[in-house]
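Asker: show me the folded form of this:
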Amino acid sequence: MSAVDFDINAQTRADVGKGASRRLRREGKVPAVLYGAGKEAASLILDHDEIFHHLEHEAFYSHILSVKVDGKAQKAVLKDVQRHPSKPKIQHVDFQRVSETDKIHMHVPLHFIGEDVAPGVKAGGLISHLMTSIDIICLAKDLPEYIEVDVSALETG
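Answerer: Got it, this is the predicted structure:
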C-alpha cells in the first residue's frame, strides 16, 4: 500500500439524466455513481478539479479509496472513468463499494526494475513491455498498489 491516501468528497445527486449531467459539468462538477456491497446505488456529484488531480496518480487506479458522501466515509475502488474525447475533462466516474473482506477483481500496474543492469540490455538487447498491467483477484485489504517485476537477470533471446 502507498503512503498516499485518497479522500474524495462527494454530495448526493437528486437530479439524474442527460440534462442534469450537462448542467453539472458546466458548473465544474462531475456526475458519478457509487454501487455495490449489497447497497442501493448512489448518484453523486464530485468536484472536477479534485477528481482530475487524483486521476493523475497511478496509485489512484489500484487503491482503496475513501469516498465521503455528505460527510460519511465509504471504502470503494475506481471501476470506470469516462473522459471527453478531445478536451481534458472527466465526464463520469464509477466507484464500487468494497469491504476489506471482499474479494475484488482489479487491474494492477507492473513496475519493471533492474533494466539498466540486465545482461541482455548490456549486450545490446531491448526489453519490450508487452504487458503493463495484470488482472488479479484478491481481498480488498491485500490489494497491491503495483507489482514489481525484477528483470535484472534477463539475457537476450
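
Asker: hey, let's count contacts and neighbours off CA atoms from now on
Answerer: OK.

Asker: now Q74: closest residue in space that isn't a chain neighbour?
Answerer: Once flanking residues are discounted, Q74 sits nearest to V67: 5.2 Å by CA to CA, 6 or more residues apart in numbering.

Asker: any idea which helix or strand comes after the helix or strand hosting the one you found?
Answerer: Assigned by DSSP states H and E, V67 belongs to strand 65-69. Next in sequence after strand 65-69, counting helices and strands by DSSP H and E, comes strand 72-83.

Asker: to compare against the first, here's the next sequence to fold:
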Amino acid sequence: MANVFEFVAEARSASGSSAAKIVRRKGKVPAVIYGGNSAPEMLLLDHNEIVKHLVHEAVYSHVLDVKIDGKTEKAVLKHIQRHPAKPQILHMDFMRVDATHKLKVHVPLHFINEAISAGVKKGGVVTHAMVDVEVLCMPSALPEFIEVDLANADIGSTIHLSDLVLPASVEIAALQHGAEHDHPVVQIVKTRTTEEAE
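Answerer: This is a model prediction of the structure:
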C-alpha cells in the first residue's frame, strides 16, 4: 500500500480560475504550499490519489510529506475545498512545518463509551457540539486524535474544552484566549421520554 502520509505533487506555473478548470478536467487538483521561510508554491496533485489518501482520518492530523518534483517538504493539510454537489476535490492548502515552531492544527475527537455512559443508560441522548478541536503543539507532539470518555457522564452533564485529557505538551488553542472560550464539546441531555418517565 502507498504511504498515505505522502502526497506526490508537481509544480504548476499557470494560475487563475481558467487554468484551474483545465487541470481539473485532466484529473488533477490545484493546490498551494505556503509558510516557513520559502515563498508560496503552486502545485498539482492527482485527484484519484488524493481521494484514496483522504479516506484515512489520520491524514488530517499528521505531518505529511509533500513530494514536489522529487523534493520532499514537511507540511500539514490546512484546507480542502470540495465541490458542493460532486465527490470532487477542487483545491488544497498545505502549510509547511518547521520542527522548531509550534503548530496550530485541527485534530479529530474520538468519543468513547457513549453507549455505556450513566446518562444514556437513564435514557439521555448524547449531543456533540464539536467533532474536532484546534490544538497548539510542536510537530513531534501532534496527536492523531483526542479521546473523550463519556463513561461517567450523566444526564445534564457537559464536557468542556478544559475537561479534555490532552497528551503532554499539547494545548487547546481556544483556551489561550481566556475562560470565556471554554466551549462545550459534548453533553448528555434529557429526552421528552425521559422527562415523561420522571
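
Asker: report the inter-axis angle for the strand holding V67 of the first structure versus strand 72-83.
Answerer: Angle, strand 65-69 of the first structure to strand 72-83, by axes from the mean of the first three to the mean of the last three CA atoms, to 10 degrees: 110 degrees.

Asker: so for the first structure, the centremost residue is which one?
Answerer: With distances taken as CA atoms, centre = their mean, Y61 lies nearest the centre of the first structure, 1.7 Å away.

Asker: so who does A73 of the first structure touch?
Answerer: S66, V67 (CA atoms under 8 Å, 6 or more residues apart in numbering).

Asker: do that again at 10 Å, thanks
Answerer: Counting by CA atoms under 10 Å, 6 or more residues apart in numbering, A73 of the first structure makes contact with D7, I8, N9, A10, L65, S66, V67.

Asker: how much space separates V29 of the second structure from V125 of the second structure?
Answerer: Distance of V29 of the second structure to V125 of the second structure, computed by CA to CA, to the nearest Å: 41 Å.

Asker: in the helix or strand A20 of the first structure falls within, which of the residues would be classed as buried?
Answerer: In this structure, A20 of the first structure sits in helix 18-26 according to DSSP H and E. Neighbour-count burial for helix 18-26 of the first structure flags S21, L24, R25 (criterion: 16 or more other CA atoms under 10 Å).

Asker: ok, residues contacting that helix?
Answerer: Contacts for helix 18-26 of the first structure (CA under 10 Å, 6+ apart): 13-15, 27, 29-32, 45-48, 89-92.

Asker: contacting residues for the residue of the first structure most remote from its centre?
Answerer: Outermost residue of the first structure with respect to the C-alpha centroid, by CA atoms, centre = their mean, is A123; its distance is 37.4 Å. A123 of the first structure makes contacts with E155, T156, as judged by CA under 10 Å, 6+ apart.

Asker: how about M106 of the first structure?
Answerer: Contacts of M106 of the first structure (CA under 10 Å, 6+ apart): 61-63, 77-79, 133-138, 140, 143-144.
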